[in-house]
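Chemist: Only the shape, not the letters, is given here:
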């Protein structure tokens, strides 16, 4: 259950990043509110996951999924660079996440 909470926290973190992109530097009310709500939700879910998971592993996975997911959506939604090196580095983040998961019970 803790791993599902951690995954949910990371997905909500990705939603936060996208909402804040639409918030346009806090100049748009509803995306700003959604971004703040997602930030609070992500931290709440992470906190619940940390009851059972090691903090270093859980936080690394949380931030890794968030970073890779936000980067992928940036490419898909905003036409951000999909240069081969960038894609390779995103893949490295995902590989590191999988490695961390495999080392935990």
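Modeler: Nice, I can see it. From a predicted model like this one, the values you see are computed outputs, not experimental measurements.

Chemist: alpha carbons only for contacts and neighbour counts from here, please
Modeler: Noted.

Chemist: Relative to the centre of this structure, find the outermost residue for me.
Modeler: Within the chain, residue 27 marks the point farthest from the mean C-alpha position, 23.2 Å out by C-alpha atoms, centre = their mean.

Chemist: On the three-state scheme, that residue is what?
Modeler: coil (DSSP: H, G, I helix; E, B strand; the rest coil).

Chemist: take a look at this one as well, against the first:
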């Protein structure tokens, strides 16, 4: 269950990053509220996962999901460039998280 918390928390990290962009520096109400809610949910889920998982591994997975997810959302919905190097970088992030887990990061 701890991994589920961390994974879903990482998805909420993507949501709070997108909400932050859409808030335009907290000048738009609903995206600002969305940011506040999603950042709290994301942190709570990470905290629940940390009850059972090593901090380094759980945090790396959480941030990896957030970073890769935000980059993908940016390419799909915000006209961020979808170059080979950007896509390869996402692959490196995902590979790093997988390798960290294979190295004995979970219980």
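Modeler: Thanks, I have the structure now. In this text, all values refer to a predicted model and were calculated from it rather than measured experimentally.

Chemist: From the centroid of structure 2, which residue is nearest?
Modeler: Taking C-alpha atoms, centre = their mean, structure 2 has its central residue at residue 66, 1.5 Å away.

Chemist: how about that residue, what does it touch?
Modeler: For residue 66 of structure 2, the contact set (C-alpha atoms under 8 Å, 6 or more residues apart in numbering) comprises 10, 11, 12, 13, 14.

Chemist: repeat that for 7 Å
Modeler: Residues near residue 66 of structure 2 by C-alpha atoms under 7 Å, 6 or more residues apart in numbering: 10, 11, 13, 14.

Chemist: Redo those residues as CSV? Include distance to residue 60 of structure 2, neighbour count and secondary structure.
Modeler: Conversion of these to CSV gives the following (distance: C-alpha to C-alpha, whole Å; neighbours: other C-alpha atoms under 10 Å; DSSP: H, G, I helix; E, B strand; the rest coil):
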residue, distance to residue 60 of structure 2, neighbour count, secondary structure
10, 10, 28, helix
11, 13, 22, helix
13, 12, 28, helix
14, 14, 27, helix
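
Chemist: thinking again about what came up before, tell me the spacing between the residue farthest from the centre of structure 1 and residue 77 of structure 1.
Modeler: Using C-alpha to C-alpha, to the nearest Å, we find residue 27 of structure 1 at a distance of 20 Å from residue 77 of structure 1.
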